[in-house]
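Peer 1: sequence-free structure coming up:
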């Protein structure tokens, strides 16, 4: 290996180490001080880097937090293409998924970062576009694939609008969480699935 290649490799490792330190710092700090008090300066101090290092990679603290959230999701996920469970029993599979979603939303480690992201997305069109491209869009397609499989199996109406179906199943859950309008319990997840499917199944 040439000296130039060794230098490039070392720089890449340093960059990756700095990037991880920044994302970890952002995720930890938002839990400790809240999003309003989170700043590029505090992230830089916690990560042990200069502010310009952060601004070289991200335009705002919202963008940093979004990448920190993606990193956390990536470390939790299994390898391979993500997919919802498909056992052939749509109702059971959706209940499993919504129960897991509720468990995540109720986890205090993720509550503040996720609320902060949702708030920032409302006010930052660039971050909203990034969120749609890298997280919400792929997640929506994954949900639609599972519902499309149920359509092929005759478990859902053939003329069903899958985008609307996704909103019917997941929308009320996220709305209740965002507005703190009621408890998020496994029983609520089950009731939500049962109620949604009663209107989505084929009409005989």
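Peer 2: Thanks, I have the structure now. Note that the structure is predicted; figures quoted are calculated from it, not measured. Numbering: from 1, shown residues only.

Peer 1: could you use CA atoms for every contact and neighbour count after this?
Peer 2: OK.

Peer 1: mind jotting down where the helices sit in the chain?
Peer 2: Assigned helices in the chain, in chain order: 3-33, 40-47, 51-57, 61-76, 90-105, 108-123, 125-131, 137-152, 162-179, 186-200 (criterion: DSSP state H).

Peer 1: now do the second one and helix 3-33, the angle between them.
Peer 2: Compare the direction of helix 40-47 with that of helix 3-33 by axes from the mean of the first three to the mean of the last three Cα atoms, to 10 degrees and you get 110 degrees.

Peer 1: now do the buried residues in helix 40-47.
Peer 2: In terms of neighbour count (16 or more other Cα atoms under 10 Å), helix 40-47 has its buried residues at 40, 43-44, 46-47.

Peer 1: what do you get for stretch 24-42?
Peer 2: Neighbour counts over stretch 24-42 (16+ other Cα under 10 Å) mark 24-31, 35, 38-40 as buried.

Peer 1: below is structure B, check it against A:
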């Protein structure tokens, strides 16, 4: 096995998502994932503690990028404008591999209660990172939480639209920002 080839983390994620989709999460073993990715089992465990962790691969980076974008927004930006800056920053790092993985990942998550729970925890982590970044800007707690939750929802909606339309070459950012604008408009009718 070519353990020295770069990209082991990405290959493991793709292999796992494909196997989860083909045969189900419960029926997929770490050994099968490692074999499909062309690495050893020990290499798998150097990257992930278990197969559930594959779903949150990149969450730390995504959280950091969202928080950095919020922190770098103009000082007079509203909380949602700061979230938009975070979405733009994080979206700019998403490439073709992320887009291609989207529909397969969605199918794998939909077929497994355990993966659905892990996906929900991922959303909580992203919202926490954005809430903390907004709080660091002086945004009051309830408003920071609300803006962060809208940011997570916008990211998910934008990512879904982007990944489901491979012919669109505009990138993820316009989709995420459009989703945030739609959510911002929707909040005005909440009363």
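Peer 2: Cool, got the structure. Predicted model, so just to flag it, every value in this text is computed and none were measured.

Peer 1: TM-score for the pair, please.
Peer 2: Counting by TM-score structural alignment, normalised by the length of the second structure, the TM-score of this superposition works out to 0.53. Behind it: 164 aligned residues with a Cα RMSD of 4.8 Å.

Peer 1: re earlier: can you put the helices of the first structure in a markdown table and add distance to residue 83 of the first structure?
Peer 2: Supplementary listing: the helices of the first structure in a markdown table, determined by distance: least, Cα to Cα, whole Å:
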| stretch | distance to residue 83 of the first structure |
| --- | --- |
| helix 3-33 | 26 |
| helix 40-47 | 33 |
| helix 51-57 | 30 |
| helix 61-76 | 14 |
| helix 90-105 | 11 |
| helix 108-123 | 21 |
| helix 125-131 | 19 |
| helix 137-152 | 6 |
| helix 162-179 | 15 |
| helix 186-200 | 18 |
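
Peer 1: wait, residue 25 of the first structure sits on residue 43?
Peer 2: Yes. With contact defined as Cα atoms under 8 Å, residue 25 of the first structure and residue 43 form a contacting pair (5.7 Å).

Peer 1: gap between the residue sitting nearest the centre point of the first structure and residue 74 of the first structure?
Peer 2: What sits nearest the mean C-alpha location of the first structure, by Cα atoms, centre = their mean, is residue 135, with 5.9 Å. Between residue 135 of the first structure and residue 74 of the first structure the distance, using Cα to Cα, to the nearest Å, works out to 11 Å.

Peer 1: residue 128 of the first structure now?
Peer 2: For residue 128 of the first structure, the distance to residue 74 of the first structure (Cα to Cα) stands at 20 Å.

Peer 1: and what of residue 167 of the first structure?
Peer 2: Using Cα to Cα, one obtains 24 Å as the distance from residue 167 of the first structure to residue 74 of the first structure.

Peer 1: higher neighbour count, these two?
Peer 2: Neighbours were counted for residue 167 of the first structure and for residue 74 using other Cα atoms under 10 Å; residue 167 has more, 14 against 11.

Peer 1: map residue 178 of the first structure onto the second structure.
Peer 2: Residue 178 of the first structure maps onto residue 160 of the second structure when the alignment is built from TM-score structural alignment.

Peer 1: report how many residues lie close to that match.
Peer 2: The number of residues packed near residue 160 of the second structure is 18, by other Cα under 10 Å.
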